[in-house]
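**Q** this one's structure only:
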C-alpha cells in the first residue's frame, strides 16, 4: 500500500532547504504529510498545490505554508516547467532564550487553531523579503560553512516572526497562550502515523482514544483543537486521498478500492468521495 506519511529525520536533520525543478525532479508530488513545517516559494512558472483538500494556484513570486502533519500535494498547471524553493523545518527547534515571547511553536499552533491564512501574494513576499530568506537558507544548507546552522536558525526565526506579525495585524489573537505542550498533544501527533499504517482497517475514533489512553471526549476535543477538524473527518480525508491515488495509478475496481480502505460498502465510499472531491470516484478514470 502507498502510505501517506513521509518519514522525517527531525532529530538529525531539523532543517532542509532546496530548489525544485518540476522537469527534473519526481513530479507531481503525491499527497503526503510529515512532522516538518514546510513552505514553498515560486521562483518561475506556476503550479497547483493542495492543502487538506483546499486547492491553491501558485504563480511566480508567491508563497504557501504547510503546517506540520497537514496533508498536501503539488501538481503541474501546464506543460511548462516550474521552479520553486522549499524549506522544511522542525518548528520545535526554533527557540530563543527569552522569557518575554512565547515559543514560535506555540504561536504557530495558535495561528493554526484560528485558521490563519497560508497563502501570500507577490507584494507581501517582496515587502517582507521572503525570497531572500529562502535563497539564504538554500545557500547556507548547501555550502555548510562554519555557523551555517546558526544562520539558518536565525533566518527561520525571522521568517516566522514576520508571518506571526502579519497574522496578528489581521486579527489573530496571540494573548493568553501557554508555552506548555501537554503529553496528550504529543501522543495525538504520534497517532497520525498509526492511522496511516492502519488506514485499511475499520478504524474507530473510540479505539484510537483508548490507544492514546484518553477518554473519547478528551481525545476528540484535543484532536480538533490541534488540527481544526475532527478525527473522523481526518480519517475520511486520508481515505479519500488514498482512494484517488489508487484509482489513478492502479487497475483496482471501485469495489476493491473501497474494501482496501476499510469501507463497509461501496455506496458509503462513493458518497464520501463525492462529498470531498465534488465528483464520483468513477469519473476519475473517465
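**A** That came in fine, so what should we check first? These numbers come from a predicted model, not from an experiment. Residues are numbered from 1 along each chain as shown.

**Q** Please count neighbours and contacts with C-alpha atoms only from this point.
**A** Noted.

**Q** my guess is residue 133 meets residue 162, correct?
**A** No. At 11.3 Å, residue 133 does not count as touching residue 162 under the criterion of CA atoms under 8 Å.

**Q** Those two - which one has more neighbours?
**A** residue 133 (18 against 15; other CA atoms under 10 Å).

**Q** The structure to be compared is supplied as follows:
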C-alpha cells in the first residue's frame, strides 16, 4: 500500500460544531488561528475570508475550507447566511491530513453537498456556537467540551456523522499526487505548533525542545523532511502572514511586526525585503494601487 494511503487509513474526524447562521456586520474577526478545520456552505449574501495568502469572496452556492492552524480574517460588509462545520482532524502518528494532500479552498457546491450539510445538522441539532467570537470558543477546555458531546450520540448517528465529514472534506482534495517525504519521528506536530505560535519569537531551540530532540538533530531532520532549514521556514511563514496583513488590514508596520513574531519594525522590514525584494510599505502601496 502507498505510504500516504496507509496514513489516511488512520484518519479520524471529530465534529465540534455545526449549525445554520444568519450573520451581519458583527461577523468581523482578525488574527484567528484555530486548532480545527472550518467549512462553510453559503446560501445567501456575501462575506470575505482571508487565509493561506489568498482572499476569498464567499458567495451563494459555494463551499469553503479553512485548514486548522491557518491564520485567517473574516469580514461581512452587510449580510450573509451559511451552514458551518468545525471539526478536528488527526492521523495516528500525529500528522495532519494537510501535510499529506493538497487542497482547494473554494469549490462550487452540488445538491448532494447541501443535503450533507442539512443531514449533519439533523443528526447533531444542538451543536451550534453560543458565542461568535473565536477567542471564546477556540480555547482548548471549551473544545474538549464539544468533543465529549460526540460520546452521547447513538452508534448509528456517530458513524453517519463521521462518514459525512469525510465525504465533505474529500470534495476539497486536489486530484494531483503530492510527494511527501516520510515524517521523521518527533516532527509530527511541529508545523502546527509553528502555525499556532508564529506571533511569538519562536526559536529553533524552543522547537527542538517541543519535539524532544537536540537542537542539532532537530535542525538536520527538519531539513531532510521539509527541504528547508527551520529558521528559513519560520522566516518564510512570517513574511507570508505579513503579506496577508499588509493587503487585508490597515495595521501599522509595528502591529504587523508584532503579529508575525518580529520584534521591531526595522527587523521586520529587513526580513521582508530580503524575502520579497520590496519593503513592506512599497509592497502594500504597489499591490493596493494595481
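**A** Nice, thanks for sending it over. What you see is a predicted model, and the numbers here were worked out from it, not measured in a lab.

**Q** okay, which residue is most central for the first structure?
**A** Nearest to the geometric centre of the first structure sits residue 70, at 2.9 Å (CA atoms, centre = their mean).

**Q** For that residue, give its distance to residue 152 of the first structure.
**A** Distance of residue 70 of the first structure to residue 152 of the first structure, given as CA to CA, to the nearest Å: 23 Å.

**Q** where do the helices sit along the second structure?
**A** For the second structure, the helices defined by DSSP state H cover 3-8, 111-123, 134-137, 140-148, 155-170, 190-196, 204-210, 215-226, 230-248, 253-259, 265-276, 280-288.

**Q** picking up where we left off before, how far away is the nearest residue to the residue nearest to the centre of the first structure once chain neighbours are set aside from residue 146 of the first structure?
**A** Spatial nearest neighbour of residue 70 of the first structure, chain neighbours left out: residue 33 (5.5 Å); criterion: CA to CA, 6 or more residues apart in numbering. Relative to residue 146 of the first structure, residue 33 of the first structure is positioned 32 Å away (criterion: CA to CA).

**Q** Which of the two has more residues huddled nearby?
**A** Comparing residue 33 of the first structure with residue 146 by other CA under 10 Å, the one with more neighbours is residue 33, at 27 against 9.

**Q** just checking, the more buried one touches residue 69?
**A** Yes. Using CA under 8 Å, residue 33 of the first structure is in contact with residue 69, at 5.2 Å.

**Q** Measure how buried the nearest residue to residue 38 of the first structure once chain neighbours are set aside is and give me the count.
**A** Among residues not flanking residue 38 of the first structure along the chain, residue 88 sits closest, at 4.3 Å (CA to CA, 6+ apart). Residues lying near residue 88 of the first structure (other CA under 10 Å) number 22.

**Q** Residue 88 of the first structure -> the second structure?
**A** Aligning on TM-score structural alignment places residue 88 of the first structure opposite residue 86 in the second structure.

**Q** So that match versus residue 271 of the second structure, what's the distance?
**A** Using CA to CA, one obtains 35 Å as the distance from residue 86 of the second structure to residue 271 of the second structure.

**Q** Residue 169 of the second structure now?
**A** 36 Å.
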